[in-house]
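# how does the following fold in three dimensions:
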Amino acid sequence: MKKLSLRLSMLCVMAFSILACNSQSDQIKADLIIKGGTIYTVNDQQPTVEAVAVKNDKIIFAGAEKDLAAYQTEKTQLIDLKGATMTPGLIEGHGHFMGLGYNELNVDLLDTKSYQEIIEKIKIAVANAEPGQWITGRGWHQSKWTEMPDDMVNGFQTHELLSEVSPDNPVYLRHASGHAGFANAKAMQIAGVMPLSKESLNNQEVEGGEIFRDENGNPTGIFNERAMSLITQHIPESTEEKDRKAFDLAVKACYRNGITSFHDAGIGRENIALYQQMKKEGKLGVRIYAMLTGWDKELLEEWYTNGPEIDSANLLTIRSVKLNCDGALGSRGAWLLEEYTDRPGHFGHETLPMEFVKETALNGLKHGFQVCAHAIGDRANREILDRYELAMNESTEKVADHRFRIEHAQHLHPEDIPRFAELGVIPAMQAVHMSSDRPWAIDRLGQKRIEEGAYMWQALLQSGVPIVNGTDVPVEPINPLASYYASVTRKTLEGKPEGGYEPAQKMTREQALRSYTLDAAYGAFEENIKGSIEVGKLADFVVFDQDIMTIPEEKILTTKVLKTIFGGKVVFEQ
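As a prediction, this is how the structure comes out:
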């Protein structure tokens, strides 16, 4: 009996071993193999590979083509790059996902070069609108116009032409920066914004914002920073159908641009519910790292109580808070230490009390939430760094890896540049803003401040912090190649000036690609699951028709996305 029992035991062990081997064999067989081109991994230990194999949504092999045989079966899908270039899927490090979708639904003004072009677009919108229907749009930027209107107040156009083409439909057009808006007379009438006498101009002051008026007290139609709410509170809320359509358009726009992950910079209850529903229906489509809007204190308290939501499916993670602490440079809302060069006596706006920044930082440390504070001007950046530091020093919660961020960090005082590394604060900077803003930003700041503290990419990198790149869509078009080009050339998208602005601050191509992949993943605590092509990481890739790491810089902007692969599935093909 003992021998029989021993034999049975041995047979069981052998059977188990065979089953285990078969199981292992099944596990390593690839669903997808990609080869035949240049593959940049953003892995310092193995910068390029010849082939990649994928099982389900994960990478199971990255290496030499000769080693593929063990992973391939007759069922394995093959993608031959045919000499094209592949990188990890790109990560939009700071954008507004629904803003991207709605920019495709509403009046898109990003390409307008004059006030008259805006008027022509609104004429078309009025012709297609119902009587009394609100007309909304976004994307105009007066500093980028090639011709200026005759009548301007504080460097901005006035509403008369807009009101003339739309006398009965209220119109509200958000500035490209999102920090100012332009309304016609009908919209202002609905909002109750009326002309004032010189003696009573202070009667409609808005804390943290400004209604632009002419010398006679008449509103010009421009609403800066928090004054925008006077108009926006009257715009009808969107419908569920429109929200879902905008969401779908945003996903498709990401795919067209090789973007597989998106840091959504500030969302409220409605968007959270929409994203959760889209995930439930299997329609999320892009990996979203969402920041809770800091405007809703009740929402924050609820999340502090319940804690972060870190998605095991790697689709929707909510573990950060977005604070809007100053305005934009274009609208002169950025909060500066010294007055604007082109508007003496004006320093911009503190749009959120700094005490609330400290309070939020303390809550973040206590409850496990990253804090991401918008700051463009040098004073806003300094004040936020100060509050972060105070919170870190006062907190009883010892959080070594908080990864607090400053969104934009566009203009810094030289003394504050090393503080990012000292405090472990990540700058999330959108390189394309340099291309768009630098030609006129010098008028706002003057040469000294520009040279010493504006768009200081290399100085920050050399200090020891990563940079998270992006576009701030819909402030800029979502095209990541525009930000990549700006990162490595410091030129406008028209290729000027020769040699680039402040060329010592250029990123290398390796740094620029990393800022859109692995460093962006780091900025969301996700560097272990995405951002580079390594075994065990998510199979998110983008395929370009040119080698962006070696082609002449003038060809970068002509590069096209051939394929976007999300979780091992081809979701876009040129």
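
# contacts, neighbours, all on C-alpha from now
Noted.

# in this structure Ile122 contacts Ser163, no?
No. Between Ile122 and Ser163 there is no contact under CA atoms under 8 Å: 10.2 Å.

# ok, now which ones touch the nearest residue to Asp168 once chain neighbours are set aside?
The spatially closest residue to Asp168, leaving aside those adjacent along the chain, is Gly132, at 5.9 Å (CA to CA, 6 or more residues apart in numbering). Shown in contact with Gly132 (CA atoms under 8 Å, 6 or more residues apart in numbering): 168-170.

# could you export those as CSV, including distance to Val371 and neighbour count?
CSV is the format used below for the contacts of Gly132 (distance: CA to CA, whole Å; neighbours: other CA atoms under 10 Å):
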residue, distance to Val371, neighbour count
Asp168, 43, 17
Asn169, 40, 21
Pro170, 37, 26
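
# what residues of the helix with the most length in the chain count as buried?
Longest helix in the chain, counting residues (DSSP state H): helix 2-27. For helix 2-27, the neighbour count (16 or more other CA atoms under 10 Å) marks no residue as buried.

# please generate a structure for the following sequence too, so the two can be compared:
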Amino acid sequence: MFRLACLACAIFSSGLTAAPVVVSDIKGYGFNSQRQLQQFSVLVFDEQSGKVLARGDNSLLAKYKDARQLNGGGKTLLPGLIDGHGHVLGLGQNLAQVELRGSQSEQEAVARVAAFAQANQDAPWIVGRGWNQVLWPSNAFPSSASLDEAISDKPVYLERIDAHAGWANSKALALAGISKDSIDPPGGEIVRDANGNPTGVLIDNAMLLVEQHIPTPDNAAKVRALNAAFDHLLALGITSVHDAGVDSDTVKLYQQLAGEQKLPMRIYPMLSARDPQLPLWLEAGIIDDPTDYLDIRSVKIYGDGALGSRGAALIEPYSDKPEQKGLLVTEPDKLTQIMQMTIAAGFQTNVHAIGDLANRLVLDRFEQLVPEDKRAASRHRIEHAQIVSPKDIPRFAKLQVLPAMQAVHATSDKNMAGDRLGVARLRGAYAWRSFIDQGSIIVGGSDFPVELANAFHGIHASVTRQSQDNQPVGGWLPEQKLSLTEALRSFTVDAAYGAFQEDSMGTLAPGSWADFIIIDRDIYQIPSEQLWRVEVEQTFVHGKQVFAK
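Coordinates of the predicted model:
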């Protein structure tokens, strides 16, 4: 480890009086108040307040000659990365479940489940996540029959990679009372075979039929999962997360951790619209934390499902399944009611919308419910904005609605999106360049644990429109590529803007929080295809080192 790590450990473990800290010999990149890229070789911050004091060149060394000196050894320093859409508790829990991401067949997925069950024989349920039938030779949904062959004596429930479909064995279906006679719930589908029997796959709201029977972890287990997620994220250089859809119990755990000064990173929780206590949170009003560790001022509402499970709500039928148009998991009247309630309370309203119909319905309601003179200040968001009718894209700018998008979804979905949508609809799909060119600010994120929680994967996807094996040549829908600076902005100052925090984080400008990372290579000096390989060597939050490789 280079000298900065060693000195930082000594400094932050000492009980000495606070003083400025100077980090020199760095390749620093940040932004100014106009979101323009700024380079610097010296960063000065105060270890007690946790704020940046100055940045610039070696002339600062004389001004701060009595400060503690850290030598960066020529390493690259960036603002701490901000994931504008993730699921922290889900990530922590996922780290202790069956990992099905990357399984190449239904049989391989079942084998992983069987191995996990063998190693966790005391577990009352076998739970996992990450399967994706699009990657399998069959390209077909799995069945309970294959799971039953491996495990029939205890319930098994496995979420699809996008968390919009579940795969259950017969034991889990029986516990949930799901049979041939079961009726699909509103906004959900029990997938059935030719004889009408449940296959074991449940889409969107039908997933709740099984999920309500899975034992609920107690608070101690949740805290363990949160801490596991914090460690994982900080090791990836993520210093702040917009936690998309958090129930009251989890928000209260965040408040407890923050009160005990045990929150090692900044969390911007979106209160779940499904939580029965939401009206009480709205009545209590916005919670503006002066340290920005836990600002509570937004609500996550659920519009439709996901593309991979054909739950994304489309205006026209799916190209590869003409009898389906997707699912609205919140009925239009209910959507209007919830959006009206959150907007009236002065909370930022962030609505999950993947399909073009869902995006249009949400835009219609923002147009109806938000007065023109309050649009800019409200910073309402559409989470995902994944498939948008080309004529609706300009409405984001007109209504000043922020698209909160996840670049890795494009490179993950490229092999099936054309099949689902057809060529014409791809003109408005994963359309980052179209949004940027009209002046929209993209809130970048990963949607972990749907995708891996690595922002450099998203930056790479934004710039190349390629998978990590450089496919397709030239990029998928390459006209939608972003520049490296635009991609970096989406995971720093622009993500901060999506949480009303651009003045305090994401830039490393004087007065902002000293949240920064040291990485193993200069992203502006390497081929773009290598961006996903960047590794974080150190992470600092509030001027304190919270991770060292």
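
# and the residue opposite Asp292 of structure 2 in structure 1 once aligned, how far is that from Ser23 of structure 1?
Using TM-score structural alignment, the equivalent of Asp292 of structure 2 in structure 1 is Asn314. Remark: distance between Asn314 of structure 1 and Ser23 of structure 1 (CA to CA, to the nearest Å) = 25 Å.

# same question for Glu383 of structure 1.
According to CA to CA, Glu383 of structure 1 stands 57 Å off from Ser23 of structure 1.

# please apply the same query to Val535 of structure 1.
19 Å.

# Pro88 of structure 1 touches Lys537, doesn't it?
No. Contact criterion CA under 8 Å: Pro88 of structure 1 and Lys537 do not qualify, at 10.2 Å.

# looking at these two, which one has more neighbours?
More neighbours surround Pro88 than the other of Pro88 of structure 1 and Lys537, with 30 against 19 (other CA atoms under 10 Å).

# so how far is Ser504 of structure 2 from the aligned partner of that one in structure 2?
Under the alignment defined by TM-score structural alignment, Pro88 of structure 1 is paired with Pro79 of structure 2. Computed with CA to CA, the distance linking Pro79 of structure 2 and Ser504 of structure 2 is 11 Å.

# give me the longest strand you can find in structure 2.
Assignment by DSSP state E gives strand 238-246 as the longest strand of structure 2.

# that one vs structure 1, average distance?
Superposing on structure 1 and averaging over aligned pairs (mean CA distance after the TM-score superposition for structure 1), strand 238-246 of structure 2 comes out at 0.3 Å.

# where does that strand end up in structure 1?
Using TM-score structural alignment, strand 238-246 of structure 2 pairs with 259-267 in structure 1.

# just stretch 447-457 of structure 2 next, same as before
Going by TM-score structural alignment: stretch 447-457 of structure 2 matches residues 472-482.

# what does that stretch contact?
Stretch 472-482 of structure 1 is touched from outside by 90, 92, 94-97, 99-100, 103, 110, 138-139, 176-178, 253-254, 257, 430, 432-433, 470-471, 493, 556-557, 559, with contacts defined as CA under 8 Å, 6+ apart.

# now do the helices in the stretch 201-350 of structure 2.
208-211, 219-235, 248-259, 278-284, 332-344 (DSSP state H, counting those that start in this stretch).

# same check on the stretch 51-200 of structure 1?
In the stretch 51-200 of structure 1, the helices defined using DSSP H, counting those that start in this stretch lie at 97-105, 115-128, 160-165, 185-191.

# which of those is buried the deepest?
Of those, the one with the most neighbours on average (mean count of other CA atoms under 10 Å) is helix 97-105, at a mean of 22.

# so it corresponds to what in structure 2?
Aligned by TM-score structural alignment, helix 97-105 of structure 1 falls on residues 88-96 of structure 2.

# what about the matching stretch, distance to the chain center?
In terms of CA atoms, centre = their mean, to the nearest Å, the gap separating the centre of stretch 88-96 of structure 2 from the centre of its chain is 13 Å.

# center of structure 1 - which residue?
His94 (1.9 Å; CA atoms, centre = their mean).

# give the contact list for that one.
262-265, 407, 428-430, 469-473.

# next one: Glu309 of structure 1
317-319.

# need those residues in JSON lines with neighbour count and distance to Gly368 of structure 1, can you?
As requested, the contacts of Glu309 of structure 1 are exported to JSON lines (neighbours: other CA atoms under 10 Å; distance: CA to CA, whole Å):
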{"residue": "Thr317", "neighbour count": "19", "distance to Gly368 of structure 1": "13"}
{"residue": "Ile318", "neighbour count": "22", "distance to Gly368 of structure 1": "11"}
{"residue": "Arg319", "neighbour count": "23", "distance to Gly368 of structure 1": "7"}
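
# and of the residues you listed, the nearest to Gly282 of structure 1?
The closest of those to Gly282 of structure 1 turns out to be Thr317 (CA to CA; 15.3 Å).

# who are the contact partners of the closest one?
288-290, 308-311.

# counterpart of stretch 199-218 of structure 2 in structure 1, which residues?
Under TM-score structural alignment, the match for stretch 199-218 of structure 2 is residues 220-239.
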